[in-house]
Every structure is written in structure tokens, then in C-alpha cells.
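Trainee: missing the sequence, but the structure's below:
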């Protein structure tokens, strides 16, 4: 096991932790490790709930499109990321995400793969894809409207604006609001509350409510990736990604 992803057990709760601070960018290997651990603990009788958390200042800034395999072969790398990301939706256990700092782009998608999100007023949820010049991904076509409703999802995806934890709680994007720095503690507390209940009943209720979600996400991922591949070849995408890395404002051309 790499040090990028670890797991800690507390009672009936398994906390899967990403260690790629400060931004906690993911790649296919990180998501593979998260999914592998999730699948493993799902077969163990002493684990009833999964917490997904990250070490450092931010929950997850998604994928770094300007470096590593994503810069060398973006199409292939993104397909591998989505392959392992989709596995999270197949896990039978409830997942609680501890979202501190920024959950941006694919990081927002990762947070929305969980059943619950615990945030603070300092948390920032951002679907920044249009600011980068390409289509959103990580199944957000399905998960975000399901969580906040179609119109709020449209607002977030088209404007790319930041949604803080207070607004997220009001819209349902966050399920619990805690003090800054207490996001992981709050997530563990919620997970322990769920884990104290009848585990067969919890799994059964969750299975009913999420029955079609994994299949819907996989279909959405195929479309999202097709659109991303097309738009990554545009001038606007080049401008948007370069501006994000340089921390400047992009000026798009529509080409």
C-alpha cells in the first residue's frame, strides 16, 4: 500500500484518508487505492460505514490536468480515473465525506460520490470546469442534480462559482456543518451514529434509495468523457487550463 492512501479503523467505521496535501489532487492510482480499500472493508463484518477524508488544508482539488499522465495522455488518464471513480458507487456501505477547504472540479465529484458531506463555513465547493474550458466529469451530471436539484446544479456547473459551507447546508450539498477544522471529527461522529444502528437495515434502505445510481453514473461518465475529449482539443481549453495554473483570468475565444 502506498502512503498516498491510508485507512484507520474506529469501532465499526473505516476512515479512508488521501495524503496528497495541500491540494490532494488525485490520479487513477489514488482512486484505485480508495476503491480497493472500500471494497475490502465492505466484506468485513466489523465495518459498517466508510468515512472518506483527506489530510491537509483541502479535501480535494480533483485531477491536475497540467502535469503527470494527465498532461501526457489526458484521454487515457481520465478514462482510468473514471473507471476507478465509478467503483465507489458500487460500494454497499454508507460513505461520509469530511470536506475541509476546497472541493473543486473532480474533488466535488468525489465528495458527491459519498452519501453525506460534513463541511464547515470555510469549505468551498466549486464546479470549475467551464472556467477550464471543458465539460464537467466524475458523474456530476447525475449526482449534483440529485443532491441539490436541477436548477442549483445548472447554476453551479455553468457559472463555476464557489459555494461555501453555509450555502451548501442550505441547499443540501452539505448534510452537517461544523466549526472549521472539525470536519473529520464531525464526519466520524455522523458515521458512528449510523454504525450504531441495525447494519442490515441500513444497507437495505441505502440499496433501495441508490438502486439505479451506479448504472446512471456509468452512463453519465461515458458521455462526460466523450465531451471532455472533444473540448480538450479546443483553444479555449488550452487557455483555461493555462490560466488556472498561472492563477490568471482566462480570456476565451470560442474556438
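Mentor: Ah, there it is. Values in this document were obtained by computation on a predicted structure and should not be read as measured data.
Trainee: CA only for contacts and neighbour counts going forward, please
Mentor: Noted.
Trainee: Report the contact partners of residue 239.
Mentor: By CA atoms under 8 Å, 6 or more residues apart in numbering, the residues touching residue 239 are 132-133, 250-252.
Trainee: here's the one I want to compare it with:
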């Protein structure tokens, strides 16, 4: 396996290693791997570089106990221009969705909020005994983002997606595997190894045929992606200004249950 430099500014936060036709793109913001625009841009850069270097599949993984806890709440909703900050994040998310080769997300620990969105941007997901998949937006008081209103129903079905989104409930790794949200279930600590194994299987197939079929299969998703993100952002923008959002975010930061009043 050889390490490839993506760009100097993001080297410490996202790394790229190539092992034959499999690329491993790893986030380094432990323990929970919050993302920002720069980290998502570095993931997109790494994916594009991997493709240019001849990779046929990508494993997206992270250092630490958790895959990704999404964006720091204060980092987006507390900004002077929250919409512009979120739009800059989603601009990089679009680049990740538009990577040209299959992506397998190795989800150890939690994939929460935008972290679940990032996992759902991948083609496939690997879970383990301590994995947790959670669309917690309704518990925070605002609309889901990262195109989850588009991706989650495609993966688990409309009704199950609505239940996850409306309640904010989490799925364990076992539950996610049973629901089809995870495509492989690994033993504890083996999530990345199983993701690499799946990526090698993908990379062993005819690459032109895989990319051609993937373009066909993802056409509906990519065709609706930017409009979906724009709509989600419209809804988030006004909801961030509500009392419920302030209540939900504060309760989350203080690790207690929120009490919403619909204001």
C-alpha cells in the first residue's frame, strides 16, 4: 500500500492510500470526526485523485471511535451567514456524490446527522456491533440535510426512512444490516477490513462495465441531487431561527432530552 499526497493543506485531516486498484480514504479528526467544508473538500480531492491514479473502488473510513458525527452544530448554525456556510459544505458534498467509482463506507461507531448523510453518499456501507446510524435532525429542531431526504428512502424504503427522520431514532449495526442500510456486517474492529474486502471484489470486476452500470444506476440520484440539497437548505435556513432549533441544539450539546413547543 502506498500513500499518495492529496494536497498539503488537508494532508493531516484526510489521507489517501492505494493498494492495487483499491483506494483507502481516511478522515483524521478523532474521536468523532466532525466534518467541515475543508474535510469534505479533501475527501472529494482524494477520491478524484484515486480515480486518476487507476483506483476502481474506494473505501471511505475514519480514525477514532466513530465514523462521523456530522458538522459541528455551532460551526454551521451559529455562523453569521449560516446559509452560506452550509451551502459551501454541500458544494463539496456534491463532489463526493459525483465521484466516478464505487465507494464503500466502513462505519465503526456512530454515523449521525450529516455523518449518516456522508455514509449514504457511498454506494455501500459496512457496519459492526457498535455501529449506530442516526438521522437526529428532528431531535435538533431542523430539517435533514446532506441529501438524506433523497438517499435514505432509496436505501431503506420510504416508510422506514420517514420513521428514522421523523423520530430521530437510531439503528444499531444489526438493525441497519437487517434494514438494508448496511450491506455487510463485520465483527467488532473488522469494519474496515470487510470494507476493503468488498472494495477488492468490486475492483476485480470489469471496470468499464462497472462504471457504465453505476452511471445508469445513479442517474436518478445525481439528477435530483442539487435541487434536493437546495430545498433542504431552504428548510434548514428558516428552521435554524426557531425556538425549537435553539432548544434542540442546546439540549444536544448538554446531553439531555429536549422539550419542544412548536415555536
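Mentor: Arrived safely. What you see is a predicted model; the values in this text were computed from it and never measured.
Trainee: what's the TM-score here?
Mentor: Scored against TM-score structural alignment, normalised by the length of structure 1, the superposed chains reach a TM-score of 0.97; 253 aligned residues with a CA RMSD of 1.0 Å.
Trainee: From the contacts of residue 239 of structure 1, pick the one nearest residue 28 of structure 1.
Mentor: Nearest to residue 28 of structure 1, judged by CA to CA, of the contacts of residue 239 of structure 1 is residue 132 at 20.3 Å.
Trainee: ok, the closest one - how many residues close by?
Mentor: Look at residue 132 of structure 1: counted by other CA atoms under 10 Å, it has 23 neighbours.
Trainee: And it, what's its match in structure 2?
Mentor: Aligning on TM-score structural alignment places residue 132 of structure 1 opposite residue 140 in structure 2.
Trainee: wait, doesn't its match sit right on residue 245?
Mentor: Yes. Under the criterion of CA atoms under 8 Å, residue 140 of structure 2 makes contact with residue 245 at 5.7 Å.
Trainee: follow-up on the earlier one: give me every residue that touches the match of residue 132 of structure 1.
Mentor: Counted by CA under 8 Å, 6+ apart, residue 140 of structure 2 has contacts 244-245, 247-249, 252.
Trainee: which residue ranges form the strands in structure 1?
Mentor: Ranges of strands in structure 1, per DSSP state E, are 5-10, 13-18, 49-54, 95-98, 102-104, 116-119, 124-126, 162-164, 176-177.
Trainee: quick one: the fifth one to structure 2 mean distance?
Mentor: Its matched residues in structure 2 lie on average 0.2 Å from strand 102-104 of structure 1 after superposition (mean CA distance after the TM-score superposition for structure 1).
Trainee: so that strand corresponds to what in structure 2?
Mentor: Under TM-score structural alignment, the match for strand 102-104 of structure 1 in structure 2 covers residues 110-112.
Trainee: That stretch: how far from the chain's middle?
Mentor: Distance of stretch 110-112 of structure 2 from its chain centroid, counting by CA atoms, centre = their mean, to the nearest Å, is 9 Å.
Trainee: what's next to that stretch, contact-wise?
Mentor: 32, 66-70, 119, 130-136.
Trainee: swap in stretch 153-169 of structure 2?
Mentor: 134-139, 144, 152, 170, 179-181.
Trainee: Reformat those as TSV; add distance to residue 123 of structure 2 and neighbour count.
Mentor: Below are the contacts of stretch 153-169 of structure 2 laid out as TSV (distance: CA to CA, whole Å; neighbours: other CA atoms under 10 Å):
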residue	distance to residue 123 of structure 2	neighbour count
134	18	23
135	18	28
136	22	24
137	23	24
138	25	19
139	27	24
144	20	23
152	12	22
170	20	19
179	15	15
180	12	14
181	11	25
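Trainee: Keep only those of those residues that are in helices.
Mentor: Under the assignment DSSP state H, these contribute 137-139, 152, 179 to helices.
Trainee: Now the two most distant members of those residues.
Mentor: Longest span within these, CA to CA: 139 and 179, 21.7 Å.
Trainee: For residue 3 of structure 2, pull up the helix or strand it's in.
Mentor: Assigned by DSSP states H and E, residue 3 of structure 2 belongs to strand 2-4.
Trainee: Would you enumerate the residues in contact with residue 170 of structure 2?
Mentor: Contacts for residue 170 of structure 2 (CA under 8 Å, 6+ apart) come out as 132-136, 164.
Trainee: Mind doing that once more with 10 Å?
Mentor: Residue 170 of structure 2 is in contact with 110-112, 131-136, 164, 176, counting by CA atoms under 10 Å, 6 or more residues apart in numbering.
Trainee: quick check, nearest of the residues you listed to residue 8 of structure 2?
Mentor: Closest approach to residue 8 of structure 2 among those (CA to CA): residue 111, at 27.2 Å.
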